[in-house]
Every structure is written in structure tokens, then in C-alpha cells.
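Engineer: Sequence unavailable; structure follows:
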């Protein structure tokens, strides 16, 4: 196996060689066999904030294995992936945006790990594993909403002060209050399935999500983009969005808890 500067990326693995991935709550081993791969997975209860991807001499043959007969290619791609469902941020402190003002928040989103053979596209995906077990939540009214993952209440106002683990991506969010009333953030939704992941040094960063708030009962305009002071002069794309589509969409981004009590 060739040495890499980062865990994420492309690797060569010769026949008979094995290696092991460990990170978060996940541990799995992979072995190159004749024209294919054997993969095991062991879920751990303890969390590991670092990621390791090391050659091993003894593949755990006694563990349950998945076998993928894929052909002659000895290349594999180990890539981060954002959650399969939208994420919901819920603040415990007051965040209030006056009319015609904006704010930038930097959220932390745990990634999954995806394993591809030959090339990184949906036809070549062999396995995907959660590295953090996120809790399900509901966003919206009882009769009009969607299932999402809760990511808690952490946020930072500065990119440089946002500290992450090796498998967390920073999600920059810019909220523009284009209404005539103050906007008090309570819960808002981000469709992370529509975001790319970029690498800046050893940090993972998603697209910048710009949300234009027009009023409590109005649909928001949402734009996904990159920005030089966040992503660098030449953004390095490491993983494509699950749902590649328009970069400019409309959607319901905010939910106000007071609707349940009035």
C-alpha cells in the first residue's frame, strides 16, 4: 500500500494485502483477493476522534465478510460522505438577526466513510459506514415536515476557531434577513445531501450555504457556492454531493417553535 498524506483519497492494494480502517465508532478491514475484495465490519461502542488506515498482516478471516468480485483494478478510494438525510441545528442561546442584516455560522457535521473500487462513483461503491451515530429528529409541523438528523447546538462565528475531528466537516452557513422583522434563530435545516466536500489543508469543508430569509411563512432562497476566504484560492474537491442538482434552490429552512404553542 502506498503512503498517503491523508487518509482520504486513492490507494493501491496488491493481491493478498490487507489493511484496516479505524475511526469514530467504526472499525473494518479489507483484503485484496483474486479479482475482488473481502471486507469486514466491527462496530465499536467507544468513540475514537482520530482516523487510522494501516496495513495489517493478519486479516480477520473468522469475522463475517462481504465479498465483492470487481475485476482486475487494484485501486480503492476511501472518501468522506455527508449524512444521507438533512441536518437540523437547534440553538440553546439567542441568535437574533435584525432586518437587512446577515450572520455567518460555522457548524460541525460528522461524516460517514465510503469505500469504492476502481473509481469513485455510485456504480463502484462497495461499502458505507457511519462514524458517528446521529439521532433522528423531525423538522417542520406535525403534518408537514421531514425526517432529519439532529447535530446539536454547536456553532462558531469564525472559521479559524472551529475545531473538528478528522471525520467532521465544517459547514459554513450565511443567513441573510431580507424581511422587515427581526429573525430569531431557533431551528434551521440544511440539506447536506446537496453539498460537496472540499479539503483545505487537513480540514474538510462543505459548500457555503447562503439562505435568504424573507419572512416566517415564506420560502427561502438557498444558494450553494465556494468562497476564496473559506475554501482557498483553488478549492480542492474531495467528495461530490449525494444529490447533485441546482446550486440555487427554494426550500423551507427555518422552523419556529412558537408555532406549536400558539
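Structural biologist: That came in fine, so what should we check first? These numbers were taken from a predicted model, which means no experiment stands behind them.
Engineer: drop to CA atoms for contacts and neighbour counts, all remaining ones
Structural biologist: Will do.
Engineer: which strands and helices sit next to the longest strand anywhere in the chain?
Structural biologist: Taking DSSP state E as the criterion, the chain has its longest strand at strand 36-56. On a contact count with 3 or more Cα pairs under 8 Å, 6 or more residues apart in numbering; DSSP states H and E, strand 36-56 meets strand 18-33, strand 65-69.
Engineer: could I get those strands as JSON lines with mean neighbour count and distance to residue 87?
Structural biologist: JSON lines is the format used below for the helices and strands packed on strand 36-56 (neighbours: other Cα atoms under 10 Å; distance: least, Cα to Cα, whole Å):
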{"stretch": "strand 18-33", "mean neighbour count": "21", "distance to residue 87": "19"}
{"stretch": "strand 65-69", "mean neighbour count": "14", "distance to residue 87": "30"}
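Engineer: also this one, for the comparison:
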């Protein structure tokens, strides 16, 4: 069986038989959804690795695993339909590159950050009821900024690659193209980068998901960065289509603290 997503079906509305459960295999997380005894039930399981298997199937209720924890919702059964849809995280991510990144004064660079997605489970049609959201990868919490003006984020370690293999099937992460401009008079040597995923849109390509382009202008350690968000689909591959709007709406330009440089972390 192919590991590629089913043609037009991975995020499509599914109708579940009352005697069956829907099984969503979404890379490192598997989600089961069923309706039994007047209520909806959802269970999930995280795998130790991130296999590139993406498919949805139905199986008899008796064949569902016994060692997962089922959660129960007393939502009305308007129909036996289920939708599991991808969404970007609900708060910013503190990205820790595996190797430090230096950008000379006046220079710019393009990096691609891989962001784990959340999967929203909704039931019913035509007025769907949201039951829960399940992250594809469990991320730890992190604080970005100072004590008074900082914000709670998720922590993410990534390689911050310079290129994208658009032929590789990855549907539980979104590739975020980040254009970093060092408009300060000194070298930008950063250890942590804050990506405000809650303001980003989600697009679907042939084999993977993307966000809109993000341009970050660094103006110096003591200044907020200017962040510009593209309103169009990324040009990494043709025919990307918008599948989710941003969780939070923003103007085209934001002023946010985005970088923590080596000096601010060490105090030297």
C-alpha cells in the first residue's frame, strides 16, 4: 500500500459505520474516532518514530486497541460524519537550530522551518462540532523574552534547512519559509528564533504542507523585529491551495521580539 495520502481524501469528510471506527494514520500519531451508545469517542497514540504513512480507514470496533485511553463527548449525532483537519499550533514556537546561525550585517538568508501540526477532530454535518485537537508531536513549553513582556511558547529543535525536497511525503508538518534580513549594524548570531505560527496560513502542496512566506527584519538586539506575512501561497511548488486560515488575524506587518542572540543568553 502506498504511503502517500489518499487522492483527495485525507482531510475529506468521512462517514463512519456505527459498528466501525475510523483510523487515521498521520505520521507519528494515530487517531481513532467512533460513535457508540449515543456518544462520540476519540483515542490517539503517538509512535516513537515519524513514519511517512498517511491514510484513513475503517475497522470493526472489536479490532480497536485495548491499551489506549478513549475520551468521550456527549455531542449530538446530527450525522455519522467525521473530519480530521490539520492546523498550525495555537501559540508561538521557540526554534532552537541544531547549529548556531550567523548572518553578517546588511545580509539576508532564507531558511525553512518544519512546524509540527495539530489535528482537529470534528463531527457532524452541516454544522460540525469540534471535539478536540491532538498534536502530531508532543512539544515542551518554553518562555521567550523577559519576565514581564515575554510569552509562553512551545519549544522546537530543528535543523532550519536551506532547501526543501518537495517530493518527500510529509503531511504532519508544515514547511515555513522564513526570510531573515539583518538590518542592524552588527552580525546576527542567534541561538533561538521565535516563529509566530498562530498568525500563519496553511497551504497544501502535492506531498506536503506549507505556510505563507515570513519576512523578519532584525534591527538590533534592543529593538523589536518587523515581521511581514505574505498573503499569497508559497512559490516553493506550483498549485498550492489554501486549506486553513490563520488562528489569529494580523495586519500584514507585526512588531515582535523574534531573536535571542548568544549575548542575551549568556549575559556577556
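Structural biologist: It's in. In this text, all values refer to a predicted model and were calculated from it rather than measured experimentally.
Engineer: re the thing from before, nearest to residue 85 of the first structure, of the helices and strands packed on strand 36-56 of the first structure?
Structural biologist: Smallest distance to residue 85 of the first structure across these (Cα to Cα): 19.0 Å, for strand 18-33.
Engineer: name the helices or strands packed onto the closest one?
Structural biologist: Under the contact definition 3+ Cα pairs under 8 Å, 6+ apart, strand 18-33 of the first structure sits against strand 36-56, strand 125-130.
Engineer: Identify whichever of the ones you listed lies nearest to residue 169 of the first structure.
Structural biologist: Between residue 169 of the first structure and those, the tightest spacing by Cα to Cα is seen for strand 36-56, at 13.0 Å.
Engineer: Strand 125-130 and the closest one, what's the angle between them?
Structural biologist: Going by axes from the mean of the first three to the mean of the last three Cα atoms, to 10 degrees, strand 36-56 of the first structure is angled at 50 degrees with respect to strand 125-130.
Engineer: which residues touch the counterpart of residue 240 of the first structure in the second structure?
Structural biologist: The alignment partner of residue 240 of the first structure in the second structure, by TM-score structural alignment, is residue 245. By Cα atoms under 8 Å, 6 or more residues apart in numbering, residue 245 of the second structure lies in contact with 200-202.
Engineer: same thing with residue 100 of the second structure?
Structural biologist: Counting by Cα under 8 Å, 6+ apart, residue 100 of the second structure touches 189-191.
Engineer: Let me have the residues you listed in CSV, extended by neighbour count and distance to residue 10 of the second structure.
Structural biologist: Below are these laid out as CSV (neighbours: other Cα atoms under 10 Å; distance: Cα to Cα, whole Å):
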residue, neighbour count, distance to residue 10 of the second structure
189, 16, 41
190, 21, 38
191, 21, 37
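Engineer: Can I get these in JSON lines including distance to residue 136 of the second structure and secondary structure?
Structural biologist: Shown next, in JSON lines, are the contacts of residue 100 of the second structure (distance: Cα to Cα, whole Å; DSSP: H, G, I helix; E, B strand; the rest coil):
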{"residue": "189", "distance to residue 136 of the second structure": "31", "secondary structure": "strand"}
{"residue": "190", "distance to residue 136 of the second structure": "27", "secondary structure": "strand"}
{"residue": "191", "distance to residue 136 of the second structure": "25", "secondary structure": "strand"}
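Engineer: from these, which is closest to residue 99 of the second structure?
Structural biologist: Out of the contacts of residue 100 of the second structure, the member with the shortest distance to residue 99 of the second structure (by Cα to Cα) is residue 191, at 8.2 Å.
Engineer: Now which residue in the first structure aligns to that closest one?
Structural biologist: Under TM-score structural alignment, residue 191 of the second structure pairs with residue 186 in the first structure.
Engineer: Run a quick check on its match versus residue 90, I expect a contact.
Structural biologist: Yes - using Cα atoms under 8 Å, residue 186 of the first structure makes contact with residue 90 at a distance of 5.8 Å.
Engineer: Could you pull out the strands in the stretch 151-268 of the second structure for me?
Structural biologist: Per DSSP state E, counting those that start in this stretch, the stretch 151-268 of the second structure carries strands over the ranges 151-158, 170-182, 188-195, 202-204, 208-211, 214-218, 225-229, 241-244, 253-256, 259-261.
Engineer: out of those, nearest to residue 118 of the second structure?
Structural biologist: strand 170-182 (8.0 Å).
Engineer: distance from the closest one to the first structure after superposition?
Structural biologist: Following superposition, strand 170-182 of the second structure is found to deviate from the first structure by 1.3 Å on average (mean Cα distance after the TM-score superposition for the first structure).
Engineer: The residue nearest in space to the middle of the first structure: what's it in contact with?
Structural biologist: In the first structure, the centroid-proximal residue (Cα atoms, centre = their mean) is residue 82; its distance is 2.3 Å. Each residue near residue 82 of the first structure by Cα under 8 Å, 6+ apart is listed here: 109-112, 192-193, 195, 197, 241.
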